[in-house]
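# Pasting a predicted model and its sequence here:
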Amino acid sequence: MKTRATLLPLAALLLLPVGCGRAVVSVDDAIRIPGQPVRLVAYVEREPMLPVRREIEDQVVRFYLNGAVAEQAVSDGDGRAAISLPEALGCEQFEARATVGGAVYGAVGRIFDWQPDRTIIVVDIDNTVADSDLDEVFFDAAAEASPALPDSATTLTRLSKDYHIMYVTARPRAVLEKTRAWLSFREFPAGPVVTASRLRDAIRDARFKRRVLQSLREEHPNILIGIGDRRGDARAYASNRMLTLIVGRTRDDRFVEQALLLPSWRAVSTFFELNHETLRDPALLRAAFRGERNLVMPVSVYWPDERE
């Protein structure tokens, strides 16, 4: 994957003037948990050139439910506007709109219903579930450009019956909609998608993930499992006291010692089957972290061909 080769030259685009480029409104996916308020978040930005965006401050953002204004907020220095509403919304999606330069811009987001007693799995995207070339991610109009890694979609779909799935990627917000479309096209289970708001976060992906996971875990303490493919993923998950699963065959032995290395998504599936009772229950999984329960690792056995 050409992550560094693509993003480092694009860093020079940060020097583009703030005023140029079209305005864009994007929204985070929302999560509804019984007994808790629902937070709706939108961003107002300018897009001088993909994948760079610049925040627009002091813009009024109106949030709509069922076609009616629920509440409004003003964008801050990061272009971010947020509101909190009672949990009894009865809606599956919301819309955010802002008027910039006389034109109205908007975006629609999903509201996911989560249960408070389920373990939450965070999943990386590039080279974890997607065989990604970031040149294609940024510049190919087709959402389906990158293939999915074998067994990743079927494994996560099966896990989504007992766990909540959240996708956390260092991809810039500019490709958020394309990322959502790719996950849908490749038949991954639906779940909130968290991206980097700034290009510098996409470049320093390990720092970004460590910071954003810390914030997410304060709001959702049952984020207890992380699946990724790189040392940066392992460090971000382990530093947030999460069970760290690294998927894929790698010769890199510099992972944190807490990381469990699994060669394929089929092995990931087996690992969850072997440890179903512990992993699906946040309390039992925390007990495993304390050394009070054991986890079983799958073993790969080589069976030679009879002709050998």
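Received, thanks.
# okay, CA-based contacts and neighbour counts for the rest of this
Noted.
# if you skip the residues just before and after it, what's nearest to F63?
A96 (4.5 Å; CA to CA, 6 or more residues apart in numbering).
# Check whether the one you found really touches A68, as I assumed.
No: with contacts counted by CA atoms under 8 Å, A96 stays clear of A68, the gap being 10.9 Å.
# Number of residues surrounding the residue nearest to F63?
Neighbours of A96 under the rule other CA atoms under 10 Å: 26.
# Next one for the comparison:
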Amino acid sequence: MSTGPVFTYQDALDASQRTRWTLEDVLDERVPFDLRRPFLPEPLARTARLGSLAPRDRLLLNQIRGHAYLCIFGLVEEFILPFVLDHARSQLAGDDVRTRALLHFVEEEAKHIHLFKRFRDHFARSSGLDCDVIGPPADVAREVLSHGPLAVAITILHIEWMTQRHYAESIHGDDALEPQFARLLKCHWIEEAQHAQLDTLITRELAAELDARDVGASIDEYLEIGGALDGLLAKQVELDLDALERARGARLAPDQREEVRIVQRAANRWTYLGSGMSHPVFLSILRGLHPEGAERVRRAAPALS
């Protein structure tokens, strides 16, 4: 049976110390965003295929999607931070390296939340666009954290490996993207690489405390969390449509709005759900915990692609 990759707290701690960055390294708020460029790569945005929209509207929608992308990351990190902090607190008197690595994880997530808030303010100043995002984050965090610890850990594991896939497969090497936004995504990816390793360790620790039936139930609960997030993502599509209409100063025709809704619903599902559920490393880790549960996830993923 494949148990997935092998990670250690020491390796994650060492990497975190080598790759640290500050907010000022990433976002220069004196420099406006270049609004002639897209923010998200096409495999995530899927705006270029919207043939009923004018090129200017497709670019606007791409930038609106980029805004939502980082704001949604900020939203999910609002539940990742307290979850990891609680996990670290449970064994503060134990392994010092483990404690330091997890506290670095927490500090970096807090930094990311701060960065994404600053991005949102800078985006509004640079673009003049009025964009709403699902939430509020505290309500989403409360709902997610009401689930069992292993289900939450698997959800976070999904998010961390999803982030790695987005950068490696879609963002890296795309020279058309807005430079500051691309740099922000790169720096986020660098630190999330350590977080993916650490959450793998957390997930395995939690699973080791349960029997096979409870691990399988936790995987099913993770799928339930995904279903709830899918509902929120559908709402985000409507918010993005509204933002596009405000930006262009006119409503879309009904057939245009429906095309955008269909394409963007699929794009959001792939971006936040399918790309994580089908990640080979994520699935290999799940197979090491519960092969049948991993297979349920693998079978569910194509519908979200």
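All right, it came through fine. Values in this document were obtained by computation on a predicted structure and should not be read as measured data.
# what's the TM-score here?
Overlay of the two chains. TM-score (TM-score structural alignment, normalised by the length of the second structure): 0.27; 143 aligned residues with a CA RMSD of 6.6 Å.
# Output the contacting helices and strands for the host helix or strand of the residue nearest to F63 of the first structure.
Taking DSSP states H and E as the criterion, A96 of the first structure maps to strand 93-100. For strand 93-100 of the first structure, the packing partners by 3 or more CA pairs under 8 Å, 6 or more residues apart in numbering; DSSP states H and E come out as strand 22-27, strand 60-65, strand 103-113.
# nearest to E277 of the first structure, of these?
strand 103-113 (22.6 Å; CA to CA).
# Would you mind saying which of the helices and strands packed on strand 93-100 of the first structure lies nearest A267 of the first structure?
strand 103-113 (28.3 Å).
# In the helix or strand containing P9 of the first structure, which of the residues would be classed as buried?
Taking DSSP H and E as the definition, P9 of the first structure sits inside helix 3-10. Across helix 3-10 of the first structure, burial judged by 16 or more other CA atoms under 10 Å covers L7, L10.
# ditto for stretch 43-50 of the first structure
Y43, V44, E45, R46, E47, P48, M49.
# Give me the distance between the fourth one and L40 of the first structure.
If I follow you right, that is R46 of the first structure. Separation of R46 of the first structure from L40 of the first structure (CA to CA, to the nearest Å): 20 Å.
# what does the last one give?
Shown here: M49 of the first structure relative to L40 of the first structure, a distance of 27 Å by CA to CA.
# Relative to V38 of the first structure, how far out is L85 of the first structure?
For L85 of the first structure relative to V38 of the first structure (CA to CA), the value is 5 Å.
# When those two are compared, which one has more neighbours?
Applying other CA under 10 Å to L85 of the first structure and V38 shows that V38 carries more neighbours, namely 19 against 13.
# hang on, isn't the more buried one packed against S84?
Yes: using CA under 8 Å, V38 of the first structure is in contact with S84, at 5.4 Å.
# I'd like to know which elements the longest helix anywhere in the first structure is packed against.
As assigned by DSSP state H, the longest helix anywhere in the first structure is helix 205-219. Applying 3+ CA pairs under 8 Å, 6+ apart, one finds that helix 205-219 of the first structure makes contact with strand 164-172, helix 199-203, helix 231-239.
# what about 10 Å?
strand 164-172, strand 193-196, helix 199-203, strand 223-228, helix 231-239 (3 or more CA pairs under 10 Å, 6 or more residues apart in numbering; DSSP states H and E).
# tilt between it and helix 231-239?
30 degrees (axes from the mean of the first three to the mean of the last three CA atoms, to 10 degrees).
# Can you list the buried residues in helix 205-219 of the first structure?
Neighbour count says helix 205-219 of the first structure has D205, A206, R207, F208, K209, R210, L213, Q214, R217 buried, by 16+ other CA under 10 Å.
# check contacts around the third one.
Contact criterion CA atoms under 10 Å, 6 or more residues apart in numbering gives A170, D201, L213, G232, D233, R235, A236 as the residues in contact with R207 of the first structure.
# Just among those, which is most surrounded?
D233 (26 neighbours).
# Do I have it right that it meets D205?
Yes: because the distance of 8.5 Å satisfies CA atoms under 10 Å, D233 of the first structure is recorded as touching D205.
# so what sits against both of these two?
Going by CA under 10 Å, 6+ apart, residues that sit against D233 of the first structure and also against D205 are T169.
# Now name the helix or strand holding T244 of the first structure.
Per DSSP H and E: strand 243-247 holds T244 of the first structure.
# could you give the angle of that strand to helix 231-239?
Going by the same axes, to 10 degrees, strand 243-247 of the first structure makes 160 degrees with helix 231-239.
# And the next helix or strand past strand 243-247 of the first structure?
strand 260-262.
# Which positions within the helix or strand following that next one qualify as buried?
Next along the chain after strand 260-262 of the first structure, taking DSSP H and E as the criterion, comes helix 265-274. Within helix 265-274 of the first structure, the residues that count as buried by 16+ other CA under 10 Å are W265, A267, V268, S269, T270, F271, F272.
# And those residues, which is closest to I31 of the first structure?
F272 (24.5 Å).
# Count the residues that sit near the residue nearest to the closest one when sequence neighbours are not counted.
Once flanking residues are discounted, F272 of the first structure sits nearest to L279: 7.1 Å by CA to CA, 6+ apart. Residues lying near L279 of the first structure (other CA under 10 Å) number 26.
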